[in-house]
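In: predicted model and sequence follow; I will ask about them next.
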Amino acid sequence: MSAQADRRYLTGALLLIVGFMMVEVVIGFIARSLALISDAGHMLTDAIAIVFAMVAMRIAARPPQGGFTYGLKRAEIISAQINGITLLLLSVYFVYEGVQRLITPPDVAGVYMVATGLAGIVVNLAATWLLSKANRSSLNVEGAFQHILNDLFAFIATTVAGAVVWLTGWGRADAIAALVVAALMLKAGWGLVRDAGRVFMEAAPANMNPAEIGQKTAALEHVTEVHDLHVWEVTSGYASLSAHILVRPGADCHAVRQAAERLMREEYGIEHTTLQVDHAPEDLLPATDSRRHCADPHGPIHRAGISSVQQ
């Protein structure tokens, strides 16, 4: 799916969110409903999240130049991190306000909550559908999607709370709905911050096991050892790998490199690989010593049929 199509979906969702948010703020103050005001606050962050996502997509599309040899692809991860932190901060605020209202519940107009909540469900279903059609493998788009999805859950909780207030007069239902929304924000926010943090710390993608990759590479024909293996994400969905592979004297280094590249591409979907393939010195066989072969080796050593050995 093209970035241009993603931007169209994001723009459509943004227009829906901003239009309804302005209506909800007014109704929230009229009804004196924290649940409605918290929904409106969440919708504001939805709009900001979508704007950040759209800006990040444009920045990330710029070609590599100067010192930015990968380009600015991690702008999308910064956007996802901001979205996650925003959700966490909002959840803390609404927990505080919700507890206050549990202790001292105000008079809340339940009928306004129900009407606005039902309308909000329709708007957020449309916005969620639009964003679900965009490329959610990008943490950037996923961050915006999580904002909208949590807002949909929030409107469902608000509608239920409004019906309780309207039918029974129990005002604390409004505060409970706000606390439910806060819990959902906390869960989604933590997930985004955690996943974006993995990219910033250059950890391997969550679905890849570097030890397994090392062992499978070491099991290739003619390979005696794999070390200095690194797997990281430049941005979501863009994994890179580098490694030093030692092969038996007389073996075809180019053929081994091609076999390793094919393994990475077909089994792990890694298209960007940088592999240094050398012949292992005769005096180091059969068990090579990477510390003597490399000036500054680090990480585990992988050999066929032998568990990884830490250097």
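Out: In hand now; what should we look at?
In: from here on, just use CA atoms for contacts and neighbour counts.
Out: OK.
In: surely residue 20 and residue 122 touch.
Out: No: taking contact to mean Cα atoms under 8 Å, the distance of 10.5 Å between residue 20 and residue 122 leaves them out of contact.
In: when those two are compared, which one has more neighbours?
Out: residue 20 (17 against 13; other Cα atoms under 10 Å).
In: so what's the more buried one up against?
Out: Taking Cα atoms under 8 Å, 6 or more residues apart in numbering, we find residue 20 in contact with 120, 123.
In: please compare the first structure with the one that follows:
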Amino acid sequence: MHDHAPVSGIRGASARRLLTISLVITATVMIVQIVGSVLSGSLALLADAAHMFTDTSALVIALVASIVAARPADDRHTYGYRRAEVFGALANAGILIALAAWVGVEGVGRLIAPEPVDVEGGIMLVVALIGLLANAVALWLLGRAQRTSINVRGAYLEVLGDLIGSVAVIVAAIVIVTTGWAPADALASLLIAAMILPRAIGLLREVFSVLAESAPAGTHVSEIRSHMLRNPGVTDVHDVHVWQLTRGAPVFTAHVVVEPAVLQHGGSAELLESLQACLAEHFDVAHSTFQLEPAGHSDRDAAHA
């Protein structure tokens, strides 16, 4: 006795389209930043370009994972392939951590170098402004889709970091142009590294939460049980389990003890519809499975929740 709400194909296609557009924008700006870094000698710009390279790779991973996740369920993969999004996000988090370490080492190396590296602040400023505009557009495109996909959220967080990184590069470029103080470039690169790491850890924590089949953040089993008990004829709810396939795809199962009259008088279908509507409307759970049991039934072989 369950309810399978179909995954919206439109939503998936829309997410893939947004990822593709963001990929084109990010890859283009990455090339511009690499050229600008070579011409200006800016480490911060190169760090931002490296982050853009990471974003490009992450968006490719996200796009591939999104396509795989859209495949329909089959007898072997009964939940479909949406968990592929989580593995894509895991790869993104690993890339982010490696990037933060590389930028940090390079930034410190420049700060302790006996002679500061000459940096062309003007070129650095123009390229950073281009990066800022491109990141703002990509961020706007991914804003809505990231709320329902952990995979798109990984890409969104990286673009957000790039936007903040572009601001840091712009500030450093202005300092260099106005004062000639070259270490501002290395400091900006360290700031970019410092911003990357916590975002990567946060994404990694969310990925592990999904893989560990923990309840989604903000989900309270006691509150769900309370809502279910308000349905007429329900006397108890036990063996409750709630987890998520990926961000925005929670799954719920429970044993529901009902008064014998509900089963004897054909009220099962109506009760199931009420329970499913309760979870869908109040807790945004599209996939729910219930086992109805008459009062006095002693099937408690699973761990009680």
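Out: All right, it came through fine. All values derive from a computational prediction rather than experimental measurement.
In: after superposition, what's the TM-score here?
Out: Here the TM-score for the pair of chains, by TM-score structural alignment, normalised by the length of the second structure, is 0.88; 290 aligned residues with a Cα RMSD of 2.0 Å.
In: hang on, the earlier thing: now do the shared contacts for residue 20 and residue 122 of the first structure.
Out: With Cα under 8 Å, 6+ apart, residue 20 of the first structure and residue 122 have no common neighbours.
In: which position in the first structure pairs with residue 180 of the second structure?
Out: In the first structure, the residue equivalent to residue 180 of the second structure is residue 169, according to TM-score structural alignment.
In: assign residue 251 of the second structure to helix, strand or coil.
Out: Of the three states, residue 251 of the second structure takes strand according to DSSP: H, G, I helix; E, B strand; the rest coil.
In: need the counterpart of it in the first structure.
Out: By TM-score structural alignment, residue 251 of the second structure lines up with residue 240.
In: nearest spatial neighbour of its match, skipping sequence neighbours?
Out: Leaving aside its chain neighbours, residue 240 of the first structure sits nearest to residue 272 (5.0 Å; criterion: Cα to Cα, 6 or more residues apart in numbering).
In: residue contacts, that neighbour?
Out: Residue 272 of the first structure neighbours (Cα under 8 Å, 6+ apart): 239-241.
In: residue boundaries of the strands in the stretch 201-305 of the second structure?
Out: 234-244, 250-258, 287-294 (DSSP state E, counting those that start in this stretch).
In: which residue range of the first structure does the shortest one align onto?
Out: Read that as strand 287-294 of the second structure. On the basis of TM-score structural alignment, strand 287-294 of the second structure is assigned to residues 272-279 in the first structure.
In: give me the mean deviation of that stretch from the second structure.
Out: Compared with the second structure after the fit, stretch 272-279 of the first structure shows a mean deviation of 0.9 Å (mean Cα distance after the TM-score superposition for the first structure).
In: buried residues, that stretch. List them.
Out: Judged by neighbour count using 16 or more other Cα atoms under 10 Å, the buried positions of stretch 272-279 of the first structure are 273, 275, 277-279.
In: and for stretch 70-83 of the first structure?
Out: Under 16+ other Cα under 10 Å, the buried positions of stretch 70-83 of the first structure are 71-83.
In: same check on stretch 223-239 of the second structure?
Out: Buried, per 16+ other Cα under 10 Å, within stretch 223-239 of the second structure: 224-225, 228-229, 233-234, 236-238.
In: neighbouring contacts of that stretch?
Out: Outside stretch 223-239 of the second structure, the residues touching it (Cα under 8 Å, 6+ apart) are 253-259, 262, 271, 274-275, 278-279, 283, 295, 300, 302-305.
In: which members of these are classed as buried?
Out: 253-259, 262, 271, 275, 278-279.
In: the counterpart of residue 207 of the first structure in the second structure and residue 102 of the second structure: what is the separation?
Out: Residue 207 of the first structure maps onto residue 218 in the second structure, with residues paired by TM-score structural alignment. Noted for residue 218 of the second structure: a distance of 35 Å to residue 102 of the second structure, by Cα to Cα, to the nearest Å.
In: could you identify the most distant pair in the buried residues of stretch 223-239 of the second structure?
Out: 224 and 233 (16.5 Å; Cα to Cα).
In: count the neighbours of residue 26 of the first structure for me.
Out: The number of residues near residue 26 of the first structure, taken as other Cα under 10 Å, comes to 14.
In: what of residue 218 of the second structure?
Out: By other Cα under 10 Å, neighbour count at residue 218 of the second structure equals 7.
In: now do residue 142 of the second structure
Out: Residue 142 of the second structure: 22 neighbours (other Cα under 10 Å).
In: now do residue 36 of the first structure
Out: By other Cα under 10 Å, 32 other residues sit near residue 36 of the first structure.
In: quick one: the host helix or strand of it aligns where in the second structure?
Out: Residue 36 of the first structure belongs to helix 34-60 when assigned by DSSP states H and E. Aligned using TM-score structural alignment, helix 34-60 of the first structure spans residues 43-69 in the second structure.
In: average offset of that stretch relative to the first structure?
Out: Stretch 43-69 of the second structure sits 0.8 Å off on average (mean Cα distance after the TM-score superposition for the first structure).
In: can you check stretch 91-104 of the second structure too?
Out: Averaged out, stretch 91-104 of the second structure is 1.7 Å away (mean Cα distance after the TM-score superposition for the first structure).
In: check the offset of that stretch from the chain's centre.
Out: Relative to its chain's centre, stretch 91-104 of the second structure lies at 16 Å (Cα atoms, centre = their mean, to the nearest Å).
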